[in-house]
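**Student:** The following block contains a protein sequence and its predicted model.
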Amino acid sequence: MTTKLDGNCLALDTVSLSRRNKLILDRISCQLYPGEVLGILGANGAGKSTLLNVLSGELPADAGRVLLDGVVIHDMSVGELARRRTVLPQQAGLAFNLAVREVVAMGAYPFPELSARDVASAIKAALQCAEVAHLAERRYPELSGGEQQRVQFARVLVQALIARNPGEARYLLLDEPTASLDPRHQHGLLGAAAMLAKQEQLGVAVVLHDVNLAATYCNRIVLLAAGQLVAQGIPAEVLQSGYLRQTYQLDSQVIAHPQHPERPLVLFA
């Protein structure tokens, strides 16, 4: 039996989590809304990936609640959850010698009712969006790390976009998706995520290390330090020298981006 609560978002409500007697997340509350890109930033060990894993429902919290559109996430079945949110982990390893098209098709597994034609159409669109259509017939293990990451991005796009009911919110959670990508493909992936958030009303949460990529593509940003919430809000509110010093233990200068004055540009000392 599910427990209904108010709210149309994927949310953490006063969530705490400890591992081996160490507090990893300390009373964190944040929300991911349909139609936005939420950046999760912090130094190594700040709790970013843990926060994303709790938000996805893959890791249970010790205290607090995780809610998907007002429903406690652990009241949802595995199948129901797979149809509403999808996760791209840091390392999406795959040992099988599959073609790229077959890997991307895995995104349709939670939707067995779909016809082969519908799945093929979704695969084609995702391959194009992730800029890997030219790799469709290649064997996945033969690809470079960056190419594999973009293929995995196409896979989660299929899962996030296929067979949506009218008005149904979907959530896409990306853990350091740009780590193995060159600058062109970093911008390509995040640009595609931002476009889909706006056009398809996806809620996209992305863990990033590059502060300026977050400033460019994220509607809102969460800053974490030692498992605590430093700040959250639009980039101009969050990416300030004081908050950045608390987060990264580095001095910084924040100026208006020369090409996008409404977006901050962070220069670390």
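**Tutor:** Great, that's in hand. Numbering: from 1, shown residues only.
**Student:** C-alpha only now, for contacts and for neighbours.
**Tutor:** Noted.
**Student:** what about the strands in the stretch 151-269 of the chain?
**Tutor:** Applying DSSP state E, counting those that start in this stretch to the stretch 151-269 of the chain gives strands spanning 170-175, 202-207, 220-225, 228-233, 252-256, 264-268.
**Student:** three-state assignment of the nearest residue to residue 158 once chain neighbours are set aside?
**Tutor:** Spatially, and ignoring its direct neighbours in sequence, residue 158 is nearest to residue 107 (5.1 Å; Cα to Cα, 6 or more residues apart in numbering). Assigned with DSSP: H, G, I helix; E, B strand; the rest coil, residue 107 falls in the helix class.
**Student:** Tell me, how many residues neighbour residue 107?
**Tutor:** With neighbours defined by other Cα atoms under 10 Å, the count for residue 107 comes to 27.
**Student:** Residue 151 versus that one, what's the distance?
**Tutor:** 11 Å (Cα to Cα, to the nearest Å).
**Student:** One more: residue 13?
**Tutor:** Distance of residue 13 to residue 151, computed by Cα to Cα: 33 Å.
**Student:** Between those two, which has more neighbouring residues?
**Tutor:** residue 151 (26 against 16).
**Student:** contacting residues around that one?
**Tutor:** 100, 103-104, 127, 130, 132 (Cα atoms under 8 Å, 6 or more residues apart in numbering).
**Student:** from those, which ones fall inside helices?
**Tutor:** Those of these mapping onto helices are 100, 103-104, 127, per DSSP state H.
**Student:** Of all pairs in those residues, which one spans the longest distance?
**Tutor:** 103 and 127 (10.8 Å; Cα to Cα).
**Student:** which of these two has more neighbours?
**Tutor:** Per other Cα under 10 Å, whichever of residue 103 and residue 127 has more neighbours is residue 127, with 25 against 21.
**Student:** I figured the more buried one hits residue 156, correct?
**Tutor:** No: counting by Cα atoms under 8 Å, residue 127 does not reach residue 156; the two are 10.8 Å apart.
**Student:** try it against this one:
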Amino acid sequence: MIEAKQISFGVKGKQILQPVDFTTDKEEFVVILGPNGAGKSTLVKLLSSGLKQSSGTISYYGKDLNEWTLDNLSKYRAYMHQESMIASNFTVREVLEMARYRYPETKNQFNKFIMDKIVTELNLHSFLEMEFNFLSGGEKQRVQFGRVLLQLESEGEIQPIKYLFLDEPLNNLDVRYQIELLKYARKFVDDKRGSVIVVMHDINLCYQYADRVLLMQKGKVIMDGRVDEVMNPQILSETYQIELEQIQALDGEVFYRHVSYSSNLLDKSQL
């Protein structure tokens, strides 16, 4: 369980995040949505201990975040940030292996098993021996996603809910790997391995994969609820300051588009 009470963040007299309450006590896929500058990444960094809040408290499993050692906390939460550069010439294999060094008690056999499993599932075999910093942006994202997954893997049947924080993980990924990453993250939740808390910009993918949405604007969480409650086209239009409409396909799938998109198509068809 993560519980944040009235957490805020400011720097040099500028308030970046207004006081926010946030609680998650079950496996769920949470998307933090909102326009640029809304405070999405700041909130994720605070919740994952990447930043120290200016006010308020954060606890994991009832224990204040300040009381956790980094080694222990790293076994229960992992954070994938936007920046992918590594200040050394590590290979992809070495970057992935770093995720396991906080588990000295774990048998090498398990480490090898889980490494092989994730490398195969994320299709990373072809560049395991390549230097990480020579990869494309999308390849780096896939490796970093593998790293955070490896960080949370542990032996034993009974484990508390673990937390996977992803800050704009779809950056630089082509459509195929965007979908594969989100499917894997969704499976992480559905398999009862933990919760995913992700910053995204794509409202259509958000609707497809999220259980819960935090909608942010100007440093505030303006709505927090089920995906079908929050993703009202009128609310989204007001938040993004662009007119959006919700379309339901014959198969029941829901998607959103800019209203002028349909009129542009109509104009072209009449030429």
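**Tutor:** The structure has been received and is ready for your questions. Since this is a predicted model, take the numbers as computed values, not measurements.
**Student:** on that earlier part again, and the residue nearest to residue 158 of structure 1, what's its match in structure 2?
**Tutor:** Superposed on structure 2 with TM-score structural alignment, residue 107 of structure 1 falls opposite residue 99.
**Student:** and that match, what is it in contact with?
**Tutor:** Applying Cα under 8 Å, 6+ apart, one finds that residue 99 of structure 2 lies in contact with 147-148, 150-151.
**Student:** ok, now residue 126 of structure 1?
**Tutor:** Counted by Cα under 8 Å, 6+ apart, residue 126 of structure 1 has contacts 104, 154-155, 157-158.
**Student:** let's go with 6 Å and repeat that
**Tutor:** Counting by Cα atoms under 6 Å, 6 or more residues apart in numbering, residue 126 of structure 1 makes contact with 154, 157.
**Student:** I'd like the distance between the counterpart of it in structure 2 and residue 251 of structure 2.
**Tutor:** In structure 2, the residue equivalent to residue 126 of structure 1 is residue 118, according to TM-score structural alignment. Residue 118 of structure 2 sits 33 Å away from residue 251 of structure 2, going by Cα to Cα.
**Student:** Repeat that for residue 145 of structure 2.
**Tutor:** 32 Å.
**Student:** and if you look at residue 65 of structure 2?
**Tutor:** For residue 65 of structure 2 relative to residue 251 of structure 2 (Cα to Cα), the value is 45 Å.
**Student:** Which residue of these two possesses the greater neighbour count?
**Tutor:** Between residue 65 of structure 2 and residue 251, counted using other Cα under 10 Å, residue 65 has the larger neighbour count: 21 against 6.
**Student:** how about that one, what's its match in structure 1?
**Tutor:** In structure 1, residue 65 of structure 2 lands on residue 73 (TM-score structural alignment).
**Student:** How about the contacts made by that match?
**Tutor:** 66-67.
**Student:** now residue 34 of structure 2
**Tutor:** 215-217.
**Student:** Mind doing that once more with 8 Å?
**Tutor:** 40, 201, 215-217, 239-240 are the contacts of residue 34 of structure 2 under Cα under 8 Å, 6+ apart.
**Student:** and if you look at residue 230 of structure 1?
**Tutor:** Contacts of residue 230 of structure 1 (Cα under 8 Å, 6+ apart): 222-224, 243, 246-247.
**Student:** corresponding residue for it in structure 2?
**Tutor:** Aligned partner of residue 230 of structure 1 by TM-score structural alignment: residue 222.
**Student:** Please tell me how far its match sits from residue 238 of structure 2.
**Tutor:** 11 Å.
**Student:** repeat for residue 50 of structure 2
**Tutor:** From residue 50 of structure 2 to residue 238 of structure 2 the distance is 31 Å (Cα to Cα).
**Student:** these two touch, right, residue 90 of structure 1 and residue 173?
**Tutor:** No: using Cα under 8 Å, residue 90 of structure 1 makes no contact with residue 173, being 10.8 Å away.
**Student:** more neighbours, the two?
**Tutor:** A side-by-side neighbour count of residue 90 of structure 1 and residue 173, using other Cα under 10 Å, places residue 173 first with 25 against 16.
**Student:** Can you tell me what that one aligns to in structure 2?
**Tutor:** So residue 173 of structure 1 corresponds to residue 165, using TM-score structural alignment.
**Student:** all helices for structure 1, in order.
**Tutor:** So, for structure 1 - with DSSP H - the helices run 48-56, 78-82, 100-105, 116-129, 145-161, 183-200, 211-217, 235-238, 241-248.
**Student:** what's the average distance of the fourth one to structure 2?
**Tutor:** After superposition onto structure 2, helix 116-129 of structure 1 sits on average 1.6 Å from its aligned residues (mean Cα distance after the TM-score superposition for structure 1).
**Student:** how big is the angle separating that helix from helix 183-200?
**Tutor:** Per axes from the mean of the first three to the mean of the last three Cα atoms, to 10 degrees, the angle that helix 116-129 of structure 1 makes with helix 183-200 is 130 degrees.
**Student:** Check which residues of helix 116-129 of structure 1 are buried.
**Tutor:** 119, 122-124, 126-127, 129 (16 or more other Cα atoms under 10 Å).
**Student:** Where in structure 1 does stretch 176-188 of structure 2 fall?
**Tutor:** Using TM-score structural alignment, stretch 176-188 of structure 2 pairs with 184-196 in structure 1.
**Student:** Against structure 2, what's the mean shift for the matching stretch, could you check?
**Tutor:** Looks like 0.5 Å for stretch 184-196 of structure 1 (mean Cα distance after the TM-score superposition for structure 1).
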